[in-house]
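K.L.:
After the sequence you'll find the predicted model.
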Amino acid sequence: MEYIENDFEPRLVSGIPVHSYPKEVFLSYLRDSIGSDRKKRHICITNTESMYYAKRLPDFKNYIKTSTFSLCDGIGSVIAGKFQGQKIERFNGPDFMLACCDYGQEYGWRHFFYGGREGVAEQLVDNLMQKYPKMQVAGTFCPPFRRMSNEEKSNMLTEVKNSNADIIWVGLGLLKQENWIAENKELLNIPWSVGVGAAFDFYAGTAKRAPLPFRKLGFEWLYRLILEPRMFKRNVNSYQFMFSAIGDGIKNLGK
């Protein structure tokens, strides 16, 4: 089935768009665009922490609004949407990446993996290839933990552009990965850019992902908090947005 971008109306949570469709809709749209116009697009993986920053950083809010798809990542967004009369389905970043790696085998999609600590992207690719043996890998790049020189950045962009990738997965963490995509998307010869954060570490085996029961119940955040106490501040930001959005929904119900 062919789609045009205007076919996809987002649900709004405190003014922030989130798209909620069956995963087959997203995947078939990627398939059609990769096989035809190859216009440069990006997908935002949107959770309550993303929404917290979107309310405070205009450029980041614009990044979400200009994404072809804003996918719901996390139970907090579902709860916030429910109080505002919006039914939203979750399709988080790690699951979306696996779905694309699997689905794209049939269509020869080429994947580029940008990010992670040294060796993480390569281990990620090895693990994914065991799971999806027909997956095509266009390349990997691990950026240094410092500002790249102009020459280094030029060489990196050349490497990525020459990879003939269809999707670039960027694992630099929230805000940094979205800023990287916003800055470089138009310079790359790649139809789709997606920031997926911790997915690199999950599938490389350098960080533990929550067991399936936690994920189904929406408690993946709790599992990560137990293993990584540094996540506490991020969860505070997420809850601040969620409770604010719930309050907005309750107020609107009374009008």
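P.N.:
Thanks, I have the structure now.
K.L.:
For the rest of this, base every contact and every neighbour count on C-alpha atoms.
P.N.:
Will do.
K.L.:
Contacts only, for residue 175.
P.N.:
Applying C-alpha atoms under 8 Å, 6 or more residues apart in numbering to residue 175 gives the contacts residue 60.
K.L.:
The residue nearest the centre of the chain: helix or strand, and which one exactly?
P.N.:
In the chain, the C-alpha closest to the average C-alpha coordinate belongs to residue 45, at a distance of 3.4 Å (C-alpha atoms, centre = their mean). Secondary structure assignment for residue 45, by DSSP states H and E: strand 41-46.
K.L.:
what packs against whatever helix or strand comes next after that strand?
P.N.:
The first helix or strand that comes after strand 41-46 along the chain, using DSSP H and E, is helix 48-54. Helix 48-54 sits against helix 58-65, helix 232-253, with contacts defined as 3 or more C-alpha pairs under 8 Å, 6 or more residues apart in numbering; DSSP states H and E.
K.L.:
May I see those arranged in JSON lines, with distance to residue 120 and mean neighbour count as well?
P.N.:
Putting the helices and strands packed on helix 48-54 into JSON lines (distance: least, C-alpha to C-alpha, whole Å; neighbours: other C-alpha atoms under 10 Å) gives the following:
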{"stretch": "helix 58-65", "distance to residue 120": "27", "mean neighbour count": "17"}
{"stretch": "helix 232-253", "distance to residue 120": "23", "mean neighbour count": "16"}
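K.L.:
could you pull out the helices for the stretch 151-255 of the chain?
P.N.:
According to DSSP state H, counting those that start in this stretch, the stretch 151-255 of the chain carries its helices in the segments 176-184, 199-204, 212-217, 220-227, 232-253.
K.L.:
putting a second one here so we can go through both:
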Amino acid sequence: MTLTNAAMSRLFNFDRNLYLIAGLPFDALDLNDVVRIIHDSAERNRSCFISTPNLNFIVSCLTDVSFRSSVLNSDISIPDGKPVVWLAKLLKLPIKERVSGANLFEQLESNQDKKIKVYFFGGLEGIAQLACQKINDRNSAMSCSGYESPGFGSIEAMSSDSSINAINESGADFLVVSLGAKKGQAWIEHNRNRIKTPIMCHLGAVINFVAGNVNRAPLFLQNLGFEWLWRIYQEPNLWKRYFNDGLHFLSLLTTKAVPYALWLRFQQKQFSGKNELNLNVTESADQSIQITLSGVCTDETILPLKQAIKKLAPFNNHFILDLNNVIHIDPAFLGTCSLLYAHCHCYGGKLQITNINNITRRIFKWNCADFLIDD
């Protein structure tokens, strides 16, 4: 089965170094890696939707399917929060640093070797205009080619032809959206096929930082992971959100992340020396692709599976992963599954994961990946 031309225009990158943490995928990239990808996308005029999940994203995506889908469908997903890095460290995953939206923006602005044009969409009335003026008053690598403060209407109301045309005609390389995380992600998802600007990202607080009406936390608070305290000091109405997120984080730690980390440490000897993955690919009568796996499917062994999916995905939207003979999986396998899940759903198909034993099912649950097997 061959996907339609519309589907072929949006291919998922199965070469990504992706890990599932608390139900969301994260790329193992540092700040310089992301800056290079942005400049490369701008030079090649290649679409790149960047998500920057933090703890609030994780908490919200546990119950909001559409919000989670926006992260799964992104081209890059980077941790904009210390709790994500702490979870990665606990599980010994190669995600070493927080890549905040504000730090990313500052790095792009300070890189004099690569010029970049930005467009601000969102924020309170007058804030986008002020941010645009301040950017253009500086002698930096960044210039602002336009802005719009669309108010607080529906996604559809903020997606008029005039708004999209203004963005497309601005010649911007980087579209910064600031509508609130859920609405901003949804707005990008709703309009990404209409937008010609190559890089799109929701960076809620950045527009306020640039405009100067909100100040960033001191560096020592950022490094300690206490930037949220400064945000509450600056915007007291945020305390309820941070309190709720903190409670959910403690729950994730005690009921999922810590039990999984302890299980990994106690079971490590059982899987040491077992580093082989075998797979067999067949096509079913309904044209679905079945990949039967056996052995260990982890970060060290997953390359053959990635290569097989990369080869087959452009022509298929229904996959079955048979785990009957799989003895161990990890967040790298779950990250690849989340990407394949997004691919299948994007093109009207389905991912089925079958023959899951009790231990494997528990690993799915510990990593908040139930959605992959409950679909």
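P.N.:
Sure, I can see it. The model shown is predicted, which means the values in this text are computed figures rather than measured ones.
K.L.:
still on that earlier bit, may I see the helices and strands packed on helix 48-54 of structure 1 organised as CSV, with distance to residue 131 of structure 1 added?
P.N.:
Output for those, formatted as CSV (distance: least, C-alpha to C-alpha, whole Å):
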stretch, distance to residue 131 of structure 1
helix 58-65, 31
helix 232-253, 31
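K.L.:
nearest to residue 167 of structure 1, of these?
P.N.:
Across those, the minimum distance to residue 167 of structure 1, taken as C-alpha to C-alpha, is reached by helix 58-65, at 17.7 Å.
K.L.:
Residue 188 of structure 1 is nearest to which of the helices and strands packed on helix 48-54 of structure 1?
P.N.:
Nearest to residue 188 of structure 1 among the helices and strands packed on helix 48-54 of structure 1 is helix 58-65 (17.1 Å), distances taken as C-alpha to C-alpha.
K.L.:
In structure 2, which residues correspond to that closest one?
P.N.:
Residue correspondence for helix 58-65 of structure 1 in structure 2, counting by TM-score structural alignment: residues 65-72.
K.L.:
check the fit of the matching stretch onto structure 1 and give the mean distance.
P.N.:
Between stretch 65-72 of structure 2 and the aligned residues of structure 1, the post-superposition mean distance stands at 1.3 Å (mean C-alpha distance after the TM-score superposition for structure 1).
K.L.:
who's in contact with that stretch?
P.N.:
With C-alpha under 8 Å, 6+ apart as the criterion, stretch 65-72 of structure 2 contacts 24-25, 51, 53, 60-62, 77, 182, 185-186, 189, 338-339, 342.
K.L.:
mind running it again at 10 Å?
P.N.:
Contacts with stretch 65-72 of structure 2, where a contact means C-alpha atoms under 10 Å, 6 or more residues apart in numbering, come from 23-26, 49-53, 57-58, 60-62, 77-78, 181-190, 335, 338-343, 345-346, 371.
K.L.:
Just the buried ones among those residues, please.
P.N.:
Of all the contacts of stretch 65-72 of structure 2 considered here, the ones buried according to neighbour count by 16 or more other C-alpha atoms under 10 Å are 23-26, 49-53, 57-58, 60-62, 77-78, 181-189, 335, 338-343, 346.
K.L.:
what's the next secondary structure element after the lengthiest helix in structure 2?
P.N.:
For structure 2, the helix that runs over the most residues, judged by DSSP state H, is helix 331-346. Remark: after helix 331-346 of structure 2, the chain's next helix or strand is strand 350-354, criterion DSSP H and E.
K.L.:
Please tell me which residues of structure 1 that next one aligns onto.
P.N.:
The counterpart of strand 350-354 of structure 2 in structure 1, using TM-score structural alignment, is absent.
K.L.:
could you check the angle helix 331-346 makes with that strand?
P.N.:
Computed by axes from the mean of the first three to the mean of the last three C-alpha atoms, to 10 degrees, the angle separating strand 350-354 of structure 2 from helix 331-346 equals 140 degrees.
K.L.:
Return the distance of strand 350-354 of structure 2 from the chain's centre.
P.N.:
Strand 350-354 of structure 2 sits 22 Å away from the centroid of its parent chain (C-alpha atoms, centre = their mean, to the nearest Å).
K.L.:
From the contact counts, what lies against whatever helix or strand comes next after it?
P.N.:
Using DSSP H and E, the helix or strand that follows strand 350-354 of structure 2 in sequence is helix 358-366. The criterion is 3 or more C-alpha pairs under 10 Å, 6 or more residues apart in numbering; DSSP states H and E, and the helices and strands that helix 358-366 of structure 2 contacts are helix 258-271, strand 318-329, helix 331-346, helix 370-374.
K.L.:
How about helix 358-366 of structure 2, which residues are buried there?
P.N.:
For helix 358-366 of structure 2, burial by neighbour count (16+ other C-alpha under 10 Å) applies to 360, 362, 363, 364, 365, 366.
K.L.:
Pick out whichever of these sits closest to residue 153 of structure 2.
P.N.:
Each of the buried residues of helix 358-366 of structure 2 was checked against residue 153 of structure 2 using C-alpha to C-alpha; the closest is residue 365, at 37.0 Å.
K.L.:
Let's have the helices of the stretch 151-255 of structure 1 in JSON lines, adding distance to residue 159 of structure 1.
P.N.:
Compiled in JSON lines, these are given as follows (distance: least, C-alpha to C-alpha, whole Å):
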{"stretch": "helix 176-184", "distance to residue 159 of structure 1": "13"}
{"stretch": "helix 199-204", "distance to residue 159 of structure 1": "20"}
{"stretch": "helix 212-217", "distance to residue 159 of structure 1": "36"}
{"stretch": "helix 220-227", "distance to residue 159 of structure 1": "34"}
{"stretch": "helix 232-253", "distance to residue 159 of structure 1": "34"}
